Structures are given as structure tokens and as C-alpha cells.
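[1] Have a look at this fold, sequence not included:
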């Protein structure tokens, strides 16, 4: 199993927490962890040691200074927005599939069924976050002019078909799109606008559960997605939004305590 992350120095402990949750709850035995960083990243030793303790293989992918020299870069659109969109340019050519994960999530059940999904000729597999109405999806389709897409995909969990991505993705098309449009969530908007029709939808209640919205899921599933159901069935809990559980001094949601427990267990593991 190949996993991909993109972090800076602020998130290395969170990344280790993600990896520990995968170690505890997934059946994959051979895991390669690729982490996109810049040259000033200072926590490579900690990540390498953590992966070694978990029986995983750590690979640092350093973005060269010359990368994206032709790309539009501003305070609003820093170079980091390109990392997951153009990761295939810097990953080993022998990789055919990789799962990108944000560092603000937990894996609480087996990740292998997601990783082994048949992508066919799709470039990606991703989830559309569920809403009580489809108004947000309609607005995003109008805004991005991608009416063929099933909806607005969240890029925090993104299974990548690297062969198709290498064949279809043109960096200049991405740069041109960013120059010509005002974007709300730059990398996610680009993903949806240019490649939304090539994304295979996976259920968010399983593979990208928005930890803020338990009551929403419970309502739209007519009571199926209870807390017990999520703990038993959901694979990825995604702590979306500004209220991150590792910063919380009070319980801002049903899953804050769960995250804090994993974070503490990871810290103890790294200290041993």
C-alpha cells in the first residue's frame, strides 16, 4: 500500500497519529509512506523513526526550489496548492497507485477496501461530502462549469491512478486555470473543475466522514449513521474545518475525545 501526504513542520505529529491509526486498524502489511516536503522541513528524523516503529517505509519527497517556476504564485495561491495535483511529477515512476490523505484524519477501520477499489480508467476516487440539500453542489457546478461531474469532491482523501494522471494532467492547464479564475479552495476547485468527470465517487460516510456532521448523516440516512454505526463501519474520520481536535480545550464534537486518545497513544509510542 502506497500512502501520500504533504505537510510542513506544524503537522508531523498529526501525520504520525494518522499512521498509527492505520497501523492499528488496517490489514495491510507492507506500507510505503511518501511525504512531500520542502527543503526547510526539520522533522524527517521523527517521521522516519515513527515509520520504523510501525513497520512502515518512509520516503521523503522534497520539492526542488525550481519547481513551479512558471506557476502563478501569490499569498492567496502558494506553491503548496500544487503539491497533490502534481505529485506524480515527483513520485517514482514505478508507482501506479497511491492514496493521498490529509493529516487531520483518523483511520478507524480497514483501509484496504478503499485502496483496492477498481479505478478502471478513472484518474481518482474521492467522496462528495453529504449535505441535507444539493444546493452547494449546484452552486459549485455553476461556479466551476463542470456539469458532467457528480458533485463537488473533497480532496482530503484521494485515491490516485498515477498512470491515468500522468497521461491526462498537463501542468500548464492547471497554471492557466488558476490565472484565469478566482478560486475559493484553490487545489480542490482545480481538481473539480478540470478533472471532476474523471473521479470515481466513493461513499463519504465510509471513506471521508466529516466529523462535524454526525447529526446530518444520521438525519439523511434516516437514523442509520448513528455513533455506533460509524465506529463499526466508517473507515476515515476527517476532522474538517477550523476547530481541530488537537487544539481543542473542550469537546467540540463527538469525535474530539477519540482523536485525543489516538494522539496521546501516538505520543507515548514515539517516546518509548
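    Structure's in. What do you need? Note that the structure is predicted; figures quoted are calculated from it, not measured.
[2] from here on, contacts and neighbour counts on C-alpha atoms
    Noted.
[3] all helices of the stretch 101-250 of the chain, in order?
    For the stretch 101-250 of the chain, the helices defined by DSSP state H, counting those that start in this stretch occupy 112-115, 135-144, 162-168, 171-180, 186-195, 204-207, 214-220, 227-233.
[4] In a markdown table: those, plus distance to residue 261 and mean neighbour count.
    Output for the helices of the stretch 101-250 of the chain, formatted as a markdown table (distance: least, C-alpha to C-alpha, whole Å; neighbours: other C-alpha atoms under 10 Å):
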| stretch | distance to residue 261 | mean neighbour count |
| --- | --- | --- |
| helix 112-115 | 23 | 16 |
| helix 135-144 | 34 | 15 |
| helix 162-168 | 35 | 16 |
| helix 171-180 | 40 | 15 |
| helix 186-195 | 30 | 20 |
| helix 204-207 | 21 | 21 |
| helix 214-220 | 19 | 17 |
| helix 227-233 | 14 | 14 |
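[5] Now tabulate those in a markdown table and tack on distance to residue 259.
    Listed next are the helices of the stretch 101-250 of the chain as a markdown table, based on distance: least, C-alpha to C-alpha, whole Å:
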| stretch | distance to residue 259 |
| --- | --- |
| helix 112-115 | 21 |
| helix 135-144 | 28 |
| helix 162-168 | 31 |
| helix 171-180 | 35 |
| helix 186-195 | 25 |
| helix 204-207 | 17 |
| helix 214-220 | 15 |
| helix 227-233 | 13 |
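[6] Next one for the comparison:
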């Protein structure tokens, strides 16, 4: 059995349902216990997640872990309102107290992912003497991050969207409280929210996995942006991804998305919900207006803009991945 957890709210339920759907479609032989962390969810939205699990697996089940602690009210003040990050992002810090005591390890996944292959090899990674397993983030090559957070660069910097967590270690070492305390006392330092705090508190105790388990969508947009240190690993990851992470503001449900797997996500949405997804704009006001003008100029060939140049060359990989999702339509 595998334990997998998501953090969500009422605004992100459909996205989380698609993530769960892809996990089940690419891990068909697994018995999975899904744990949904949230501050609150409507019964309708709980039913969406329950029915998704039931539709795609007869062996798996789902449990809701609702956080009602007053600390959430205090903690919510640290969120920068101009950022696309929601309160649900921080709820993963409460994993030690929200999960049942008999859960000793958990695979935490952000809701804006699609799973494209088996998670079993990652889940079986040895957690002895480490706090978690995660993939390197681009900032692991950026000295600024380590100067800001004040810990050794050789300890690395991980992305917090995919975490195989040693729950026993977190409980024993009070990681929840240590991380919360760091966020409360260092709001300006935590540019990347609790991801920064987790990297600071857990540095030196983290085991790094292959980047294929957390492939950022922009790796498919511009190969020149690869961190040199991980150039070869990233190339391997984009050719054989296990988890594709839509971690930028250009989500697949926005007009501005440039990822070659946006169409795949939209197909998954239609299959799960029986209708097309209504796209929204990432940009608002003046920025949205200027973006629209630039888009028109680009389409007419009057002036070319890089932001409208979409990724090419991944049609074979996209077809291969979609075959895992759609060959046995339900």
C-alpha cells in the first residue's frame, strides 16, 4: 500500500481530482490511501474527490483531514496576497498532527501535477536517518538562496511540491513547530513561503531523488534555462518524466499556458468532468490588455514575442503519456 497526501481547498478541488486521476491511471495495481488536507471543504467537493477515487480504483480509498486549529488564522497573515500561493500551500506543515498515528511515511504531492508513471520506486526509497526525499529545485544552483537562508550550499535546495516524508522523523523532531516558528519570525526571508522554511530547517537531513519525480513545466519551454549542474539529469527527466509539475502561474487552465502538456491536462479535465474546462486569464487589468494586444500582433506576424512561442518537439512523448491515460476509457 502507498500513502499519498494532497493539500487543497474548495478552489482547487477539480485540479486535485485530476492529479488523483492520473496517479490512479498510472499506478493501476496499487492500493493507495489518499489523505486530503484542508482547512475546510464543502460536501460537494468532498464527493468530487471520493467519486474520482472510486471511478478509477476499486482498491484505493480516501480520507479527509481537516485543520481547525486557531494557528491557521495566525499563520494566514504570513501569506503575501499578491502571490498565487493559497492558504492550502501551508497546510502540509501540519502533516504530523493531521495524519493518523499509524502513518509513518507519506508521499505529499501538489495538486497542480500530473503523474505519468509508477510512483512505487520513489515510494520505496529508504528513509532511514533522513527527514524526507525530494528533487533538486533550480535554486540549488543559486548562491543567493543559501545566503538569504543562511545554510551551506552543499546541502542543496529542494522543491516542496513532491515530498516523500518521514513522518516519524517529523514528529520526533517537532518539524512542524520549528518550521512554523521560522516562518513567523522570518516573513521577509521566506520568499518562497514554507518551501524556504522547510529547506532551512531540514538542510543536511534531506535525501535527493531524480528530477524526473518533479519536472517543472518550464523545462519544456526553454532548454537554455537548465541549471548547468543538473543539465544531464534534467534532460533525462523531461524525456522520461514521472511527475510533471505545473508550478508557474501559467497553469493549464489559463490562456497564458505554454506547456506542451496543457492539451493533455485539458483532455483529462474533459474526461473526468464531462465538459470542457473554461479557461481563465492569469493576468488582470492593464497587464491583461497589453498581453492581448501583443498576442494579436504576434498572430498577425507584425511583431514576434517569445511568450507566444509554444514548446515543440514533444508530440511523441505527449502521445505516449496520453496512451496511458486514455487507452482504457472509463
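    That came in fine, so what should we check first? Since we're looking at a predicted model, the values are computed, not measured.
[7] Superposed, what's their TM-score?
    The TM-score (TM-score structural alignment, normalised by the length of the first structure) is 0.85; 261 aligned residues with a C-alpha RMSD of 2.8 Å.
[8] Which one of the helices of the stretch 101-250 of the first structure lies nearest to residue 104 of the first structure?
    helix 204-207 (13.7 Å; C-alpha to C-alpha).
[9] Nearest spatial neighbour of the residue nearest the centre of the second structure, chain-adjacent residues omitted?
    Centroid-nearest residue in the second structure: residue 110, 3.0 Å away (criterion: C-alpha atoms, centre = their mean). Take residue 110 of the second structure and drop its neighbours on the chain: the residue closest to it by C-alpha to C-alpha, 6 or more residues apart in numbering is residue 161, 4.9 Å away.
[10] what number of residues lie near the one you found?
    Counted by other C-alpha atoms under 10 Å, the residues lying close to residue 161 of the second structure total 22.
[11] Next up, the contacts around the corresponding residue of the first structure for it.
    Aligned counterpart of residue 161 of the second structure in the first structure: residue 156 (TM-score structural alignment). Listed by C-alpha atoms under 8 Å, 6 or more residues apart in numbering, the contact partners of residue 156 of the first structure are 100-102, 208.
[12] Let me know the closest of these to residue 191 of the first structure.
    Distance to residue 191 of the first structure, by C-alpha to C-alpha, is smallest for residue 100 among these, at 13.4 Å.
[13] Residue 64 of the first structure corresponds to which position in the second structure?
    Residue 64 of the first structure maps onto residue 68 in the second structure, by TM-score structural alignment.
[14] show me the contacts for the residue nearest to the centre of the second structure.
    By C-alpha under 8 Å, 6+ apart, the residues touching residue 110 of the second structure are 6-7, 16, 161-162.
[15] Okay, residue 222 of the first structure and residue 216 of the first structure: tell me how far apart.
    Distance of residue 222 of the first structure to residue 216 of the first structure, given as C-alpha to C-alpha, to the nearest Å: 10 Å.
[16] my read: residue 68 of the second structure touches residue 91, true?
    No - contact criterion C-alpha atoms under 8 Å: residue 68 of the second structure and residue 91 do not qualify, at 10.9 Å.
[17] Neighbour count: these two, which is higher?
    A side-by-side neighbour count of residue 68 of the second structure and residue 91, using other C-alpha under 10 Å, places residue 91 first with 21 against 11.
[18] Shouldn't the more buried one be within a helix?
    Yes - applying DSSP: H, G, I helix; E, B strand; the rest coil, one finds residue 91 of the second structure inside a helix.
[19] what lines up against it once you look at the first structure?
    Looks like residue 91 of the second structure aligns to residue 83 there (TM-score structural alignment).
[20] for residue 107 of the second structure, same thing?
    Taking TM-score structural alignment for the superposition, residue 107 of the second structure sits opposite residue 99 in the first structure.
[21] Does its match touch residue 158 like I think?
    Yes - counting by C-alpha under 8 Å, residue 158 is a contact partner of residue 99 of the first structure at 5.8 Å.
[22] who's more crowded, the two?
    Per other C-alpha under 10 Å, whichever of residue 99 of the first structure and residue 158 has more neighbours is residue 158, with 25 against 21.
[23] Tell me the secondary structure of the aligned partner of residue 262 of the first structure in the second structure, please.
    When the second structure is aligned by TM-score structural alignment, residue 262 of the first structure is paired with residue 268. With three-state DSSP as the basis, residue 268 of the second structure sits in helix.
[24] Can you report how many residues neighbour residue 268 of the second structure?
    Other residues near residue 268 of the second structure come to 22 when the count uses other C-alpha under 10 Å.
[25] Now the residue nearest to it when sequence neighbours are not counted: which helix or strand?
    Nearest residue to residue 268 of the second structure, sequence neighbours excluded (C-alpha to C-alpha, 6+ apart): residue 18, at 6.8 Å. When elements are defined using DSSP states H and E, residue 18 of the second structure is found to belong to helix 13-26.
[26] Give me the mean distance between the strand or helix carrying residue 97 of the second structure and the first structure.
    Per DSSP H and E, residue 97 of the second structure falls inside helix 95-98. Following the fit onto the first structure, the mean deviation recorded for helix 95-98 of the second structure is 1.0 Å by mean C-alpha distance after the TM-score superposition for the first structure.
[27] List the residues that are in contact with both of residue 68 and residue 91 of the second structure.
    Common neighbours of residue 68 of the second structure and residue 91 (C-alpha under 8 Å, 6+ apart) are residue 39.
[28] need the longest helix for the second structure.
    In terms of residue count, the longest helix belonging to the second structure (DSSP state H) is helix 285-300.
[29] Show me what counts as buried in it.
    By 16 or more other C-alpha atoms under 10 Å, the buried positions in helix 285-300 of the second structure come out as 291, 294-295, 298.
[30] Return the list of helices and strands in contact with that helix.
    Contacts defined by 3 or more C-alpha pairs under 8 Å, 6 or more residues apart in numbering; DSSP states H and E place helix 285-300 of the second structure against no helix or strand at all.
[31] so it corresponds to what in the first structure?
    Going by TM-score structural alignment, helix 285-300 of the second structure sits over no part of the first structure.
[32] any idea which helix or strand comes after that helix?
    helix 315-326.
[33] Could you tell me where that following helix falls in the first structure?
    Using TM-score structural alignment, helix 315-326 of the second structure lines up with nothing in the first structure.
[34] so that helix versus helix 13-26, what angle?
    90 degrees (axes from the mean of the first three to the mean of the last three C-alpha atoms, to 10 degrees).
[35] which residues touch helix 315-326 of the second structure?
    With C-alpha under 8 Å, 6+ apart, helix 315-326 of the second structure has contacts from 22, 25-26, 116, 239, 260-261, 264.
[36] Direction-wise, compare it with helix 231-239 and give the angle.
    Using the same axes, to 10 degrees: helix 315-326 of the second structure against helix 231-239 is 50 degrees.
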